[in-house]
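Colleague: got a predicted structure plus its sequence, pasted below:
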Amino acid sequence: MNPLATRNSLPNLRHLLAALEVQRLGNITSAANHIHLSQSAVTQGLAKLERELDLSLFERSVNGLYVTEAGEIFLQRAERALTWIKAMEGLFASQSRSKKPRQLLRLLTTSQLRALMSVVEYGSYTLAAHHLKLTQPTVHRAVKGMENLCEQRFFQRSPAGVEPSWQARQLARYASLFFAELSQGLEEVNEFKGQMVGSLRVGSLPLARTRMVPHAVTLLLKEFSQTQVSIIDGPYEEQLHNLLHGQLDVIVGALRYPAPSPDIVQELLFNDPLHVVVRPDHPLMKQRKVSVKALRELDWIAPRENTPAREAFAHFFTNEGLQPPERVIECSSLVAIRGLLLESHRAALLPAQQVEVEVSNGLLAISPWQLAGTGRDIGLTLRKQWKPTRVQARFLQLLRTYN
């Protein structure tokens, strides 16, 4: 879950809307009339929002209100954030029993959003309440209020807790992206103030986590030493889910074809071939040339199914008219692979960069010949229309110049 979504004090959606209207119209009276609030409500809302953000959004004068430079930066993010609330409205527009779809932007609360997100994530009102440091009835009321607004039932009881509907999952995703945009807005304001204390959350796939990502992170921290960096590994599917929910900024590693989601963009950095990796005294290393048939007879360590590396492994043999090897241990952990190779005459198909340290220390050896057709596209996976902060943009630049 996005860190902003767990704060006790969260920006009020109507206050954010009011601030954007004041920015657009230039005075409180016009803004209040447009969003159907009293002038005092808008004035108090702006004051509270500025206190919560510790930020002056506007300069006051006899001629009206003028947005500050820092206010401009944050309100641009706020406008992007509110598009995700509008997306929620679109989700139920055709299903509403009312003559006019309800404007969730003016009715929802950030407390309801974070309650829904937590229940979807944990599958339990009790666990969600514990995570948010609230009582279970409080979380239940917040979700129930959101169900009433959307005229939907979001959860069904199951033996393990509660099971969210697809609408609840989609709402939770939109809510997570809403909070992610606001978090980036606060980071950009800090950048404007010269306080480079932003955050970076990187999903790192096997090749990238060995050298590529650590190298770029090290260089980044030399420039922006206070940046909070999280490097997350795990299955691609899990990382993709986190990226689409705004809980990761970028995934670095092998690209997928076709792209598994219409909401991502993939950027190619380089093509990386795979090599046969064995222990240094493996009989294979004494041969100048090895046939594909002989390679097929080896005991292999291979990546798990449905990964680009495993597909390359299988295609290498099928392209030669042979069935892929059957004596395979599936493993994606380099530590485990190294242990298996050192304890046996097994072979693994890996990128050379991934085992550079082991090879330089004499623990493992790389075959001297290239395996045709085993190259994989390595690059960046990003959310469509994602806008990085200055720190995040610098990290992407470092990755793009890695080679």
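Modeller: Structure's in. What do you need? Numbers count the residues shown, from 1 in each chain.

Colleague: going forward, measure contacts between C-alpha atoms and count neighbours the same way
Modeller: OK.

Colleague: buried stuff in stretch 322-342?
Modeller: P324, P325, V328, I329, S332, I337, R338, L340, L341, L342 (16 or more other CA atoms under 10 Å).

Colleague: which residue ranges of the stretch 51-200 of the chain form strands?
Modeller: With DSSP state E, counting those that start in this stretch as the criterion, the stretch 51-200 of the chain has strands at 58-61, 64-67, 155-158, 161-164, 199-204.

Colleague: what about the longest helix anywhere in the chain, distance to the chain center?
Modeller: Identified as the longest helix of the chain according to DSSP state H is helix 166-192. Distance of helix 166-192 from the chain centroid (CA atoms, centre = their mean, to the nearest Å) equals 11 Å.

Colleague: which parts of it are buried?
Modeller: Those would be 167-189, 191, for helix 166-192 by 16+ other CA under 10 Å.

Colleague: what's the answer for stretch 16-23, then?
Modeller: Using 16+ other CA under 10 Å as the test for burial, stretch 16-23 gives L16, L17, A18, A19, L20, E21, V22, Q23.

Colleague: got another, please set it beside the one above:
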Amino acid sequence: MPTARDPAVELQHALLSRLKLRQLSLLQAIDRHRTLSRVAAEMQLSQPAITKALHEVEDIFGSTLFERSSRGLVPTAAGDAVLHYARRWLAELEATTRVLTSLEAGRSGRLRLGLTQQVPQQLMSAALTHLLDRSPRISVMVREGTTDELVAGLVARELDCAIGRSYDGDASGLVQEAIHEQEPCLVVGAKNVKRLSRGPLDWARLAQLDWILPPPNTPMRRTYNAIFVGAGVQPPLPILETTAIRSIETVLRQEPNAITIFARDVLAGMEPAGHWAALPYRLSWNLPPVSFFTLKELEAHPTVRSLRGAVVETARRMKRSAG
């Protein structure tokens, strides 16, 4: 009696027996360049050879992965799904090679850490000191970015853990723990503090200034927009959208009406430069908490677990000291 056919099992068998890693690299190259001629030039192959290779990959997956359009070759729905996992598989392979290289160099492993620019100096120092003072030593890769960028890096398996603002989006397998509360303050160029702090706190007046805000659709931008809306004021159109500290400092120093919002403890670590300072207002809300992020599959990893413990303990000491 014939058995029921399971397409998923058949596809899995085809992938295990026929799919090669270089074919995943080919798909990424096509997605990057969107024309086979450019892919052929990058891979130093003929265009017919690239066309044949793409047809072989599509035959393995049993689906058309790219279709021609006015914008060149664009992924189909199946192509998007395959590319999503191809990026993860290749990122995991790259991570494995880095770990093996670290082991061969006498290190005990490698950790990829993400940080936002508004992580307090004490937490950043605690994390890096904990990692770099380990014996035997490990290799550490640090990437800075917004919380959204760091979460994307975690999901893509390009990072092992991160310290950033709490994340309000949907990310499969993400584990986050709030570890530190921060008080916000309004920050302007140091020479402009007296002029811009006249009178009581007035969000309508502040909205008329030249704002430096995080990029659109980031957790912090959504928070700041909500503050203006809650005060009955239209969120301002910023003159600069960035989280880059040096860019923020430059504009605050040069523009007489420039203003932004910073965590007070982060600002305290930067004030000796003398280029910016907080306005003398106390805000009635807190910033989204600083959080420790990793993936469910990595939270029991010894290095990730010990780093989390060191960062959480440092955050507790900071809270006791502030109290």
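Modeller: Ah, there it is. Note that the structure is predicted; figures quoted are calculated from it, not measured.

Colleague: hang on, the earlier thing: distance to T374 of structure 1 added to the buried residues of stretch 322-342 of structure 1, as JSON lines?
Modeller: Listed next are the buried residues of stretch 322-342 of structure 1 as JSON lines, based on distance: CA to CA, whole Å:
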{"residue": "P324", "distance to T374 of structure 1": "14"}
{"residue": "P325", "distance to T374 of structure 1": "15"}
{"residue": "V328", "distance to T374 of structure 1": "18"}
{"residue": "I329", "distance to T374 of structure 1": "19"}
{"residue": "S332", "distance to T374 of structure 1": "17"}
{"residue": "I337", "distance to T374 of structure 1": "19"}
{"residue": "R338", "distance to T374 of structure 1": "21"}
{"residue": "L340", "distance to T374 of structure 1": "22"}
{"residue": "L341", "distance to T374 of structure 1": "21"}
{"residue": "L342", "distance to T374 of structure 1": "24"}
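
Colleague: and which of those is nearest H130 of structure 1?
Modeller: Nearest to H130 of structure 1, judged by CA to CA, of these is S332 at 33.8 Å.

Colleague: what sits closest to the closest one if chain neighbours are left out?
Modeller: Leaving aside its chain neighbours, S332 of structure 1 sits nearest to P303 (5.5 Å; criterion: CA to CA, 6 or more residues apart in numbering).

Colleague: quick one: map the one you found onto structure 2.
Modeller: Residue pairing (TM-score structural alignment): P303 of structure 1 is matched to P214 of structure 2.

Colleague: then A348 of structure 1?
Modeller: Matched by TM-score structural alignment, A348 of structure 1 corresponds to T260 in structure 2.

Colleague: following the stretch of helix or strand its match belongs to, which helix or strand shows up next?
Modeller: Using DSSP states H and E, T260 of structure 2 sits in strand 258-263. Using DSSP H and E, the helix or strand that follows strand 258-263 of structure 2 towards the C-terminus is helix 264-268.

Colleague: run through who's touching the helix or strand just after that next one.
Modeller: Counting by DSSP H and E, the element after helix 264-268 of structure 2 in chain order, helix or strand, is strand 276-278. By CA atoms under 8 Å, 6 or more residues apart in numbering, the residues outside strand 276-278 of structure 2 that reach it are 185-191, 193, 249, 252-253, 267, 271.

Colleague: residue in structure 2 paired with L244 of structure 1?
Modeller: Checking TM-score structural alignment: L244 of structure 1 goes with V155.

Colleague: if we can go back for a sec, the residue nearest to S332 of structure 1 contacts V328, correct?
Modeller: No - counting by CA atoms under 8 Å, P303 of structure 1 stays clear of V328, with 9.3 Å between them.

Colleague: hang on, the earlier thing: show me the buried residues of stretch 322-342 of structure 1 that map onto strands.
Modeller: Among the buried residues of stretch 322-342 of structure 1, the members found in strands (DSSP state E) are V328, I329.

Colleague: among the buried residues of stretch 322-342 of structure 1, which are in helices?
Modeller: Mapping the buried residues of stretch 322-342 of structure 1 onto helices (DSSP H) picks out I337, R338, L340, L341, L342.

Colleague: ok so, going back, turn the buried residues of stretch 16-23 of structure 1 into a markdown table, including secondary structure.
Modeller: Shown next, in a markdown table, are the buried residues of stretch 16-23 of structure 1 (DSSP: H, G, I helix; E, B strand; the rest coil):
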| residue | secondary structure |
| --- | --- |
| L16 | helix |
| L17 | helix |
| A18 | helix |
| A19 | helix |
| L20 | helix |
| E21 | helix |
| V22 | helix |
| Q23 | helix |
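
Colleague: and which of the residues you listed is nearest to V250 of structure 1?
Modeller: Nearest to V250 of structure 1 among the buried residues of stretch 16-23 of structure 1: L16, at 27.4 Å, using CA to CA.

Colleague: alignment lookup: the closest one to structure 2.
Modeller: Using TM-score structural alignment, L16 of structure 1 has no partner in structure 2.

Colleague: and L16 of structure 1, how far from A180 of structure 1?
Modeller: 15 Å (CA to CA, to the nearest Å).

Colleague: could you do S261 of structure 1 as well?
Modeller: In terms of CA to CA, S261 of structure 1 sits 19 Å off from A180 of structure 1.

Colleague: in what helix or strand does V276 of structure 1 lie?
Modeller: Using DSSP H and E, V276 of structure 1 sits in strand 274-278.

Colleague: that strand maps to which residues in structure 2?
Modeller: The aligned range for strand 274-278 of structure 1 is 184-188, by TM-score structural alignment.

Colleague: still on that earlier bit, so how many other residues sit close to the match of P303 of structure 1?
Modeller: By the criterion of other CA atoms under 10 Å, P214 of structure 2 has 21 neighbours.

Colleague: name the nearest residue to F292 of structure 2, ignoring sequence neighbours.
Modeller: With CA to CA, 6+ apart, the residue lying closest to F292 of structure 2 is I163, at 4.7 Å.

Colleague: surely that neighbour is in a strand?
Modeller: Yes - I163 of structure 2 forms part of a strand when assessed by three-state DSSP.

Colleague: can I assume it is in contact with V119?
Modeller: Yes - counting by CA under 8 Å, V119 is a contact partner of I163 of structure 2 at 7.2 Å.

Colleague: joint contacts of these two?
Modeller: V290.
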